[in-house]
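**Q** Give me coordinates for this.
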Amino acid sequence: MSNDNTTHFGFKQVPVHEKVTLVRGVFDSVAGQYDVMNDLMSLGIHRIWKRVAVQLANVREGERVLDLAGGTGDLTVLFEKRVGSSGQVVLADINAAMLRTGRDRLIDRGLAANIRYAQVNAECLPFADNSFDCVCIGFGLRNVTDKEAALRSMHRVLKPGGRVIVLEFSHPVDPVTEKVYDFYSFNILPKIGAFVAKDEDSYRYLAESIRMHPKQDELKRMMEAVGLERCEYFNMSQGIVAVHRGYKF
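**A** The predicted structure is shown next:
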């Protein structure tokens, strides 16, 4: 349980003002191997999860999308195909190393005309009110210090009729999956991190951060509390991952 001056960093309690720096250190460390590790951690299934999230976003040609915690740009690529040349996707991340990796990757693929890049903190987005048709945060909300502030900021920059999409590791809905997932997360995943990314501690943090993330119904209530409406969630892989969706009217 955290108080007003501390928050969780994985299973540890740390001063609130230190969490951003600690999280930055994790992603500075793993940026170069992030895509490889995602494939290994999820056996490639993260690509399906992301496609489902983009489908649920219902993005159309000409719309403007904010891809928060966009990292190496997987979701930006999918959104870019949907908004077309008349739309725009802003790839945003708080971490400079991740953003650089994503930008270089997209430029190498020839995707530049309708993509912009921004280093931002999700808790205080530097965009005008009613700026985006869709705000998506993929596998990033659990790393945010003040999740309520981030959700309020996302709601503020949404246009009326816009939607927030939260794609995140969540909580398995059956005890068998939960036991298998826990064993994998705390015994196998850090070893993979040590072998592939030469960083066992960062991947142990990632596993711990998933366990500390709000459960599906709690996150839905948090979204409703900031003014999002028609909030719902969709479990995938027995609840290992969930997509939450809410609208601004």
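**Q** only C-alpha atoms for contact and neighbour calcs from this point on.
**A** Will do.
**Q** ok, and for the lengthiest strand in the chain, which residues are buried?
**A** Determined from DSSP state E, the single longest strand within the chain is strand 158-169. Counting neighbours by 16 or more other CA atoms under 10 Å, one finds that the buried residues in strand 158-169 are 158-159, 162-169.
**Q** farthest-separated two in the residues you listed?
**A** Spatial extent of the buried residues of strand 158-169 (CA to CA) is set by the pair Lys159 and Phe169 at 26.7 Å.
**Q** let's see this one next to it:
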Amino acid sequence: MISGKLFLNSTLNRNILRNLTSNTIKRGASRSQNESTEEEKTHFGFQEINASEKVGKVHKVFEDVATNYDIMNDVTSLFIHRIWKDIFMHRLAPTANTTLLDMAGGTGDIAFRFLNYIKNGKCENGCHVVVSDINKNMLDVGRERSKKLNLDQTLISWKEANAEMLPFEDNSFTAYTVAFGIRNMTHIDQVLNEAYRVLQPGGRFLCLEFSQVENPILQWVYDQYSFQVIPVLGQIVAGQWQPYQYLVESIRQFPNQEKFKEMIEEAGFRAVSYENLTNGVVAIHSGFKL
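**A** Here you go, the predicted structure:
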């Protein structure tokens, strides 16, 4: 009888353990399924949205502003953006055999400066720039501008691509630039990882982006101009204020100088530094693949 009871108890225990294990697995699978269905969140200006929506929303913004993009840059920055971009190119200081990937470079501002720089420095040998952008409308504007400027088309090419999934081989470029574009990308860490991947050892990452003003008085003036004036200028010049409202909001959502420096380092870059321009309205971030 004792052995029978032990057998019965043992059988019951195994059944209970089996049921408990089965229920635990089911609950775990259920949690995993629920978690997988929860959309990752990100920001679109001051709005919180599903991460999967951001690419489409940002694409629509730049599709809408493409034809007036350069004019609005002049108007809203009082032409200062031209100085920032000139300084940016001088910091890159390209030499012979520089192969540059200019990401989010649609309308060609950085690429054209690159071509002028190597021409004036007589170091065109082996140089080439690939202008890449996720937005075809922006690239179309850039292509037309390059033809009107009579630039050497053998030194420049255009590629529609997502910065988070670049269609280029590892170690393809000696330099990677992105100017006023990275803050509009959904997964900045993945963008930085891809930049690192496509750069050759010794290659340089250089980013020009709006940043954080440290002086509180200047910050207040800057905020008033950004939120009260820029959208109005967008309505007057481009016939729409919403894209420019988003653009000024996106600046406030972008990491400050120190935080972005840490992100660049986390992607593997070394000798990472930044330089503030116009009291931190914009900053140039630099890093090397060593």
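**Q** So after superposing, what's the score?
**A** Aligned and superposed, the two chains score 0.97 in TM-score terms (TM-score structural alignment, normalised by the length of the first structure); 247 aligned residues with a CA RMSD of 1.1 Å.
**Q** Tell me the residues of the second structure aligned with the longest strand of the first structure.
**A** Aligned using TM-score structural alignment, strand 158-169 of the first structure spans residues 199-210 in the second structure.
**Q** contact partners of the matching stretch?
**A** Stretch 199-210 of the second structure is contacted from outside by 85, 88, 92, 170-183, 195-196, 251, 280-290, using CA atoms under 8 Å, 6 or more residues apart in numbering.
**Q** Which of those residues fall within strands?
**A** Using DSSP E, the subset of these located in strands is 173-179, 282-288.
**Q** and which of those is nearest Glu63 of the second structure?
**A** Distances from Glu63 of the second structure to those, taken as CA to CA, are shortest for Ala179 (17.6 Å).
**Q** ok, that closest one - contacts?
**A** Counting by CA under 8 Å, 6+ apart, Ala179 of the second structure touches 103-105, 110, 207-209.
**Q** what's the matching residue for it over in the first structure?
**A** Using TM-score structural alignment, Ala179 of the second structure sits opposite Gly138 in the first structure.
**Q** what's the answer for Arg145 of the second structure, then?
**A** So, by TM-score structural alignment, Arg145 of the second structure is matched to Arg105.
**Q** In the first structure, point out the residues matching stretch 259-270 of the second structure.
**A** The aligned range for stretch 259-270 of the second structure is 218-229, by TM-score structural alignment.
**Q** Report the buried residues of the longest helix seen in the first structure.
**A** Once the first structure is assigned using DSSP state H, the helix that runs over the most residues is helix 16-30. Buried positions in helix 16-30 of the first structure, judged by neighbour count with 16+ other CA under 10 Å: 16, 19-20, 23-24, 26-27, 29-30.
**Q** got it, and stretch 180-199 of the second structure?
**A** Across stretch 180-199 of the second structure, burial judged by 16+ other CA under 10 Å covers 181-186, 188-189, 191-199.
**Q** now the residue nearest to Tyr117 of the first structure when sequence neighbours are not counted: how far from Leu206 of the first structure?
**A** Counting by CA to CA, 6 or more residues apart in numbering, the nearest residue to Tyr117 of the first structure once its immediate chain neighbours are dropped is Leu91, at 4.9 Å. Look at Leu91 of the first structure and Leu206 of the first structure: by CA to CA, to the nearest Å, they are 22 Å apart.
**Q** and if you look at Glu200 of the first structure?
**A** Distance, Glu200 of the first structure to Leu206 of the first structure, by CA to CA: 10 Å.
**Q** higher neighbour count, the two?
**A** Shown here are Glu200 of the first structure and Leu206; by other CA atoms under 10 Å, Leu206 has more neighbours (20 against 16).
**Q** and the more buried one, what pairs with it in the second structure?
**A** Superposed on the second structure with TM-score structural alignment, Leu206 of the first structure falls opposite Leu247.
**Q** again, but for Asn38 of the first structure
**A** Aligned counterpart of Asn38 of the first structure in the second structure: Asn73 (TM-score structural alignment).
**Q** what packs against whatever helix or strand its match lives in?
**A** Using DSSP states H and E, Asn73 of the second structure falls within helix 69-77. Packing partners of helix 69-77 of the second structure (3 or more CA pairs under 8 Å, 6 or more residues apart in numbering; DSSP states H and E): helix 80-92, helix 230-233.
**Q** quick one: that helix to the first structure mean distance?
**A** Helix 69-77 of the second structure, aligned to the first structure and superposed, deviates on average by 0.5 Å (mean CA distance after the TM-score superposition for the first structure).
**Q** residues making contact with that helix?
**A** So helix 69-77 of the second structure is in contact with 79-82, 107, 230, 233-234, 237-238, going by CA under 8 Å, 6+ apart.
**Q** Asn135 of the second structure matches what in the first structure?
**A** Alignment note (TM-score structural alignment): Asn135 of the second structure maps to Asn95 of the first structure.
**Q** and the nearest residue to its match once chain neighbours are set aside, how far is that from Glu232 of the first structure?
**A** Once flanking residues are discounted, Asn95 of the first structure sits nearest to Arg24: 6.0 Å by CA to CA, 6+ apart. Distance, Arg24 of the first structure to Glu232 of the first structure, by CA to CA: 30 Å.
**Q** what sits against the match of Leu206 of the first structure?
**A** Residues in contact with Leu247 of the second structure (CA under 8 Å, 6+ apart) are Gly45.
**Q** List the contacts of the equivalent of Pro190 of the first structure over in the second structure.
**A** Superposed on the second structure with TM-score structural alignment, Pro190 of the first structure falls opposite Pro231. For Pro231 of the second structure, the contacting residues are 240-245, by CA under 8 Å, 6+ apart.
**Q** and if you look at Arg145 of the second structure?
**A** Applying CA under 8 Å, 6+ apart, we find Arg145 of the second structure in contact with 107-108.
**Q** so it is in which element?
**A** Assigned by DSSP H and E, Arg145 of the second structure falls in helix 136-148.
**Q** what angle do that helix and helix 51-65 make?
**A** Angle, helix 136-148 of the second structure to helix 51-65, by axes from the mean of the first three to the mean of the last three CA atoms, to 10 degrees: 40 degrees.
**Q** distance between helix 136-148 of the second structure and the chain's centre?
**A** Chain-centre distance of helix 136-148 of the second structure: 20 Å, with CA atoms, centre = their mean, to the nearest Å.
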